[in-house]
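Q: Prediction below, plus the sequence it came from.
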Amino acid sequence: MMKPTTNPTAPDHDGDVRAGRAVQYDKLYAARARTDLVARLYAEAMGEDHPAEIAASSSCDWPLLGLATARLRLAPGQLLVDAGCGTGGVGLWLARATGARLQGFDLSPIAVAQAAARCPHFLPAGPERAVFRVAELEDTGLPTGCAHGVVCVDALGHAGDRGAALRELARLLAPGGRLVVTRALRRGAQPGWHEQVDAAGLHEEHVDERPGEPAMWERLYGLWIDHADQLRTELGPGPAERMLHEAHQVLPTLRGRRAVLLTLRRPPTGPAGPGRAVTMAAPKEPDARPAAPERILP
């Protein structure tokens, strides 16, 4: 959210940063729409786990779609919010699979336009099933308690304030609603999200391990580096160099990465109290390397 200032004429530094990020994302999404090269590299890296219809610039694979469907427990007609939706594939697939209505938002206007254009492919019944808008994780502009489910794939790690973003997504949930969100940390490290979850008034319902996610990124980043010249030719030097910078920066950290899907729930009645998931424990092997960033693209 925009922070108030005591000087109304002071420059909006946070706003400038967000605008700059939006421009970078716009360039990436526009470039990727001109060629199928990046989609083909994702398909090669994911193999049989690649859900081609999704066309996501994220770690979304078939196992993640299955987990998200099961954990959200949406009923037909309920509202699903896709936070940091990118080009919309994840939210549209889930809305079709569950019969839910969809509200998606992203920082990139180009991504939002691409997502809206994909609606008829997934939900041909009419535009009332899915709406996309430009918004931020920390300030969605959506009504309090409007959503029965929220999905956030590889986007929360790019919020300027993760705690504020999580509180904002929690605000959207109706009593009993669930948020499923991907997170990453070092193997053997204690999760740092417990306090943020408690502060958001949510309960950790499930922690599902995603053991194949780090290896997928390792394969994908290797492919990006191997196809560097082709990426520069087909995407242009700016978007290609941004992708290659990400690959070189993150690749050395992946052997120390633990990836999970968190399911967080708004209690059906009354205020939320601190709660912990009862599912899968973290691996115990220590690793001193830092966790990889969760993604550049939302």
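A: Nice, I can see it.
Q: Going by C-alpha atoms from here, please, whenever you check contacts or count neighbours.
A: Will do.
Q: list the contacts for residue 97?
A: residue 69 (C-alpha atoms under 8 Å, 6 or more residues apart in numbering).
Q: I'd say residue 79 and residue 102 touch.
A: Yes. If you go by C-alpha atoms under 8 Å, residue 79 and residue 102 touch, sitting 5.7 Å apart.
Q: residue boundaries of the strands in this structure?
A: 79-83, 101-106, 130-134, 147-152, 173-186, 203-209, 257-265 (DSSP state E).
Q: then this one, side by side with the first:
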Amino acid sequence: MNTEHATAVAPLAPGTTRSSQYDAFHAARARTDLVARLYAEAMGEDYPAEVAASSSCDWPLLGLMAARLRMSPGQLLVDAGCGTGGIGLWLARALAVRLDGFDLSPVAVAQAAARRSHFLAARADRAVFRVAELENTGLPTAHAHGIVCVDALGRAADRGAALRELGRALTPGGRLLVTRALRRGAEPAWHQQVAAAGLAQEHLDERPQEPAVWERLYRLWIAHGDDLRRELGQAAAEAMLHEAHQVLPTLPRRRAVLLTLRRLPRTPDSPETAARMAELSHPPGRPASIERTPQ
């Protein structure tokens, strides 16, 4: 589950890896359509069934990301924390770009690779998927023309380091799109992280429907707890139910956004670039404060 607020999950058992819980979830989900049916019920007509993401990705978000990326055919898109690959593959097809997707879970990466021909047909070789972490992507510097990171940044051990790593991989002028969440009424605390990554905030798009979607989905998970245990297995189901019970009470205070961040063409060491980043990332008169998220 690569949701940003999926950090409210059961503690890892001794001897397990960071990817173990995600491996179990994706392996279990591949055996049944129950989880997909619950996502579809929660999202209604906004559910992109072909994408089948384990995140808050809906039709409005897909359209918004395609518009905000402003990519040209043949450029390289990175899907950071790609899960089973549906978001990146949909965008790669829609924008006629190449795709490099990575995720913490080897099981999810294998499933993503298996989906390439469905989305890209004869051009399946234009997409690659591999195991990597947000803080250590393995991408060359100034390599990607666009990066999307949907509901995954909250899983990073160090969000600032993850943003710096993703920013490093962007070409000058390239854009990084990140879904973020904070407590309603609080000022975001990502301005300094954005500037430190050599990025500038270009757009901040509100996603007012997102908290209600998660509320409906979590209530469905709880209502279908026995079905989840039977079809996914005890461990995967209990992890989902733990997340639902932990995050559900926080949703009325949740504000969800899509951040569009741009790599500036000059080096971040330049004084005028630093001043420009500060101006774009933290508008005058808006004091910084602690970011509050359900994580």
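A: Yes, it's here. Keep in mind that what you see is a predicted model, and the values were worked out from it rather than measured.
Q: what range in the second structure does stretch 111-121 of the first structure sit on?
A: Under TM-score structural alignment, stretch 111-121 of the first structure corresponds to residues 108-118 of the second structure.
Q: what's next to the matching stretch, contact-wise?
A: Residues from elsewhere that reach stretch 108-118 of the second structure (C-alpha under 8 Å, 6+ apart): 22-23, 26-27, 82-86, 89, 102-103, 123-125, 127-131.
Q: Buried among those? Need that as a selection in PyMOL.
A: Only the buried entries of the contacts of stretch 108-118 of the second structure go into this PyMOL selection, using 16 or more other C-alpha atoms under 10 Å:
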select buried, resi 22+23+26+27+82+83+84+85+86+89+102+103+124+127+128+129+130+131
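Q: ok now stretch 259-271 of the first structure, how far from the chain's centre?
A: Offset of stretch 259-271 of the first structure from its chain centre (C-alpha atoms, centre = their mean, to the nearest Å): 17 Å.
Q: Could you list the residues in contact with that stretch?
A: Counting by C-alpha under 8 Å, 6+ apart, residues outside stretch 259-271 of the first structure touching it are 71-72, 170, 173-185, 197, 201-211, 213-214, 272.
Q: Kindly recompute the last result at 6 Å.
A: The set of residues external to stretch 259-271 of the first structure that reach it, using C-alpha atoms under 6 Å, 6 or more residues apart in numbering, is 175-184, 202-210.
Q: Any of those residues buried? List them.
A: Burial by neighbour count, judged by 16+ other C-alpha under 10 Å, picks out 175, 177-184, 202-210 from the contacts of stretch 259-271 of the first structure.
Q: tell me how far stretch 38-50 of the first structure is from the chain's mean position?
A: Centroid separation for stretch 38-50 of the first structure versus its chain: 18 Å, with C-alpha atoms, centre = their mean.
Q: now what about it, what contacts it?
A: So stretch 38-50 of the first structure is contacted by 61-62, 216, 219-220 (C-alpha under 6 Å, 6+ apart).
Q: just the buried members of the residues you listed?
A: Taking 16+ other C-alpha under 10 Å as the criterion, what is buried in the contacts of stretch 38-50 of the first structure is 61-62, 216, 219-220.
Q: Closest one of those residues to residue 35 of the first structure?
A: Checking these against residue 35 of the first structure by C-alpha to C-alpha gives residue 220 as the nearest, at 16.9 Å.
Q: Just give me the match in the second structure for the closest one.
A: Per TM-score structural alignment, residue 220 of the first structure is aligned with residue 217.
Q: list the contacts for that match?
A: Residues near residue 217 of the second structure by C-alpha under 6 Å, 6+ apart: residue 42.
Q: and if we set it to 10 Å?
A: 35, 38-43, 211, 223, 244, 248 (C-alpha atoms under 10 Å, 6 or more residues apart in numbering).
Q: do residue 16 of the first structure as well
A: Contact partners of residue 16 of the first structure, counting by C-alpha under 10 Å, 6+ apart, are residue 22.
Q: Look up how far residue 168 of the first structure lies from it.
A: 21 Å (C-alpha to C-alpha, to the nearest Å).
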